[in-house]
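Asks: predicted model, plus sequence, below.
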Amino acid sequence: MARFDHSVQQALARHSGVISRAELLAIGLSPSAVNRRVRSGELRVVLPGVYRPAVVPATPELRVRAVALRLGPACVIAGRWAAWWHGLIQAAAGPVSVVMPPGSWPSTHPTIAVARRTLVPADRTTIRGVPVTGRARTVLDCAGEFDAESIRDTALQRGTTIWSLDRALERYGPGRGAVAARRLVDQARPGGVSPPERDALHALLRAGPHSWTAGLRICIGPAEQYVLDLAIEGLRLAVEVDGWRVHSTAEAYHRDRARQNRLVEAGWTVLRLTPRQLRDDPDGEVAAILRVAAKLAADGVAAGRVKDGCR
């Protein structure tokens, strides 16, 4: 871009491929120079007043960044687009959903869906330079979506807790979508971060006599922390539910084996259960797990043992 190439490239790098008209003018281009580059195709319009170089592809990420640049720092990406930005879904489509403060500058562009409300700082975050709703708030905002349970479960698998969802619910208030949001959280409240884990937990509790804990956090040594899918802490018995989506990669395969070795070394008995096993023979799988629990109890494994805990 003539004499301003370096400055323009710096501005483009800050926004990962988009630049605003105001930035171009601040760099030193005249309005006619900007218009000339648009007419020549050197710059392509992404949104009114926001451009991309012709060599930069028009990707979904570029759309999000263009919306954030167009609407300014008061804009927070929300809904399915926030879920996609968090990595909770594979793709998002349609207008980019945003939250803007009441009374802020409106946008009537058809590719942007604006909701007017005030978000407290706890319900927003910044990821890769873009303001988005926090992960817990994003889960609640997607409660009415067809894949709401999958979005919630993926968030739980990535560290979102029921506690954080409850706090987000308190801030959510009684408005539109609150009933669906509370129902979505309540469905996961018994424990487990995926449908197979919840199915296994409920089956074990029904067959019981033991008390099982979902998502038990333990420490091995001074620094190693693990979260167990299902566990009886007093018996040091863990049941890991190996869903395909989470455990199918080579990295996950090796990580799971190393984790299991460390648990066994620390005195834990680790059993593995797949959704298919639970679906095909739930009674048989549960009975096998309970036999192991009964043997551990009979052998006195728990006698005199201090419960694991993070210190």
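Replies: Great, that's in hand. Residues are numbered from 1 along each chain as shown.
Asks: hey, let's count contacts and neighbours off CA atoms from now on
Replies: Fine.
Asks: Thr269 reaches Ala231, doesn't it?
Replies: No. Between Thr269 and Ala231 there is no contact under CA atoms under 8 Å: 9.8 Å.
Asks: what touches both of the two?
Replies: Shared contacts of Thr269 and Ala231 (CA atoms under 8 Å, 6 or more residues apart in numbering): 237-238.
Asks: who has more neighbours, these two?
Replies: In terms of neighbours (other CA atoms under 10 Å), Ala231 is the more surrounded of Thr269 and Ala231; the figures are 26 against 18.
Asks: A helix includes that one, no?
Replies: No. Using DSSP: H, G, I helix; E, B strand; the rest coil, the secondary structure at Ala231 is strand, not a helix.
Asks: Val270 falls within a strand, correct?
Replies: Yes. Val270: assigned to a strand according to three-state DSSP.
Asks: what helix or strand is the residue at minimal distance from the centre of the chain on?
Replies: Centroid-nearest residue in the chain: Ala155, 3.9 Å away (criterion: CA atoms, centre = their mean). Per DSSP states H and E: Ala155 is located in helix 148-157.
Asks: name the helices or strands packed onto that helix?
Replies: The contact analysis (3 or more CA pairs under 8 Å, 6 or more residues apart in numbering; DSSP states H and E) places helix 148-157 against helix 135-141, helix 178-188.
Asks: just put the ones you listed in a markdown table and tack on distance to Asp280 and mean neighbour count.
Replies: Converted to a markdown table, the helices and strands packed on helix 148-157 look like this (distance: least, CA to CA, whole Å; neighbours: other CA atoms under 10 Å):
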| stretch | distance to Asp280 | mean neighbour count |
| --- | --- | --- |
| helix 135-141 | 31 | 27 |
| helix 178-188 | 23 | 17 |
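Asks: what about versus this one:
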Amino acid sequence: MRAIHLLTLRNSGLGTGRTVDDRMRMRLAVLQTGPGAALAGAAAAWWHGLVSRVPDVPVVVAPHGRHGTRVEDVTVWHRTVAPRDLTEVDGLTVTGLELTVLDASVTLGVKVMDSALLNKKVTVAALDTVQRRNAGRRGSPRARSMLEAMSSGARSEAERITAKLLEGSGFTGWSANTPACGYVLDFAFEASKIAIEIDGMAFHSDAVAFQRDRTRQNDLVRSVQPYDGNP
């Protein structure tokens, strides 16, 4: 199948009155790229169910040395991906979950990595292993910096910024994600009995998660003695 066929199929259907939907478009992108190709980046994240929006132009990785016909409406990255970092989902070869999270986070932002970690799709350790194994790829430095930020233990972008501010200001004796009163505090100075909670809808997965954090904070406030201004 030549590249021009994808453009024709997208514009006129399959000759049976059926238009090419997004899933078929992803399959065609991989098929037309050739043997050894795999869906990658934001498109793979969508295929894995990590994000809800399908990209207009999917990214497909193809082995080094591929010299096929240029594929319309597809970005082809030439790199050889180890078999262990590829998987098959619904009959389509895509990059593995960890590599997909790393690549999609570079394209779509750290929220992809945040969400995957929050929902226990991946772990920081597994991401780090795959990152090291694919260190020379496109976007690798940015993915590495995101992982280094994750090593602080803070779960969201706002919490990572706070951790960086605390570290940069020379504060000591604090910890992130500290268990207390049946909850996990964002930050705590345990010796001083000080807790810091980071709020904001932008850094929660949804409105339910936002309200859950507000309820948690109210419970924590009721469980401690209010500060009266005296040391």
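Replies: Great, that's in hand. The shown structure was predicted, so the numbers you read here are calculated from the model rather than taken from an experiment.
Asks: need the counterpart of Tyr226 of the first structure in the second structure.
Replies: Taking TM-score structural alignment, Tyr226 of the first structure has no aligned residue in the second structure.
Asks: tell me which residues in the helix or strand encompassing Tyr226 of the first structure are buried?
Replies: Using DSSP H and E, Tyr226 of the first structure sits within strand 224-232. Within strand 224-232 of the first structure, the residues scored as buried using 16 or more other CA atoms under 10 Å are 226, 228-232.
Asks: out of the helices and strands packed on helix 148-157 of the first structure, flag the one nearest Glu251 of the first structure.
Replies: helix 135-141 (24.4 Å; CA to CA).
Asks: residues in contact with that closest one: which ones?
Replies: So helix 135-141 of the first structure is in contact with 78-80, 82-83, 86, 123-124, 148, 151-152, 155, 160, 164-165, 168-169, 177, 181-182, 184, going by CA under 8 Å, 6+ apart.
Asks: let's go with 6 Å and repeat that
Replies: Residues from elsewhere that reach helix 135-141 of the first structure, judged by CA atoms under 6 Å, 6 or more residues apart in numbering: 79, 123, 152, 165, 168, 181.
Asks: what do we get in the first structure for Ala62 of the second structure?
Replies: Looks like Ala62 of the second structure aligns to Met100 there (TM-score structural alignment).
Asks: tell me where the second structure has strands.
Replies: Ranges of strands in the second structure, per DSSP state E, are 38-40, 59-62, 75-78, 86-89, 92-95, 174-180, 183-189, 194-196.
Asks: JSON lines for the ones you listed, including distance to Arg160 of the second structure?
Replies: JSON lines is the format used below for the strands of the second structure (distance: least, CA to CA, whole Å):
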{"stretch": "strand 38-40", "distance to Arg160 of the second structure": "27"}
{"stretch": "strand 59-62", "distance to Arg160 of the second structure": "29"}
{"stretch": "strand 75-78", "distance to Arg160 of the second structure": "31"}
{"stretch": "strand 86-89", "distance to Arg160 of the second structure": "30"}
{"stretch": "strand 92-95", "distance to Arg160 of the second structure": "27"}
{"stretch": "strand 174-180", "distance to Arg160 of the second structure": "10"}
{"stretch": "strand 183-189", "distance to Arg160 of the second structure": "10"}
{"stretch": "strand 194-196", "distance to Arg160 of the second structure": "13"}
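Asks: got a list of contacts for stretch 10-20 of the second structure?
Replies: Contacts to stretch 10-20 of the second structure, defined as CA under 6 Å, 6+ apart, come from no residue at all.
Asks: rerun at 7 Å
Replies: Applying CA atoms under 7 Å, 6 or more residues apart in numbering, the contact partners of stretch 10-20 of the second structure are Leu9.
Asks: buried set for it?
Replies: Buried residues in stretch 10-20 of the second structure (16+ other CA under 10 Å): Val20.
Asks: what is the distance between it and the centre of its chain?
Replies: Chain-centre distance of stretch 10-20 of the second structure: 33 Å, with CA atoms, centre = their mean, to the nearest Å.
Asks: please apply the same query to stretch 77-85 of the second structure.
Replies: Relative to its chain's centre, stretch 77-85 of the second structure lies at 19 Å (CA atoms, centre = their mean).
Asks: brilliant, that's me finished.
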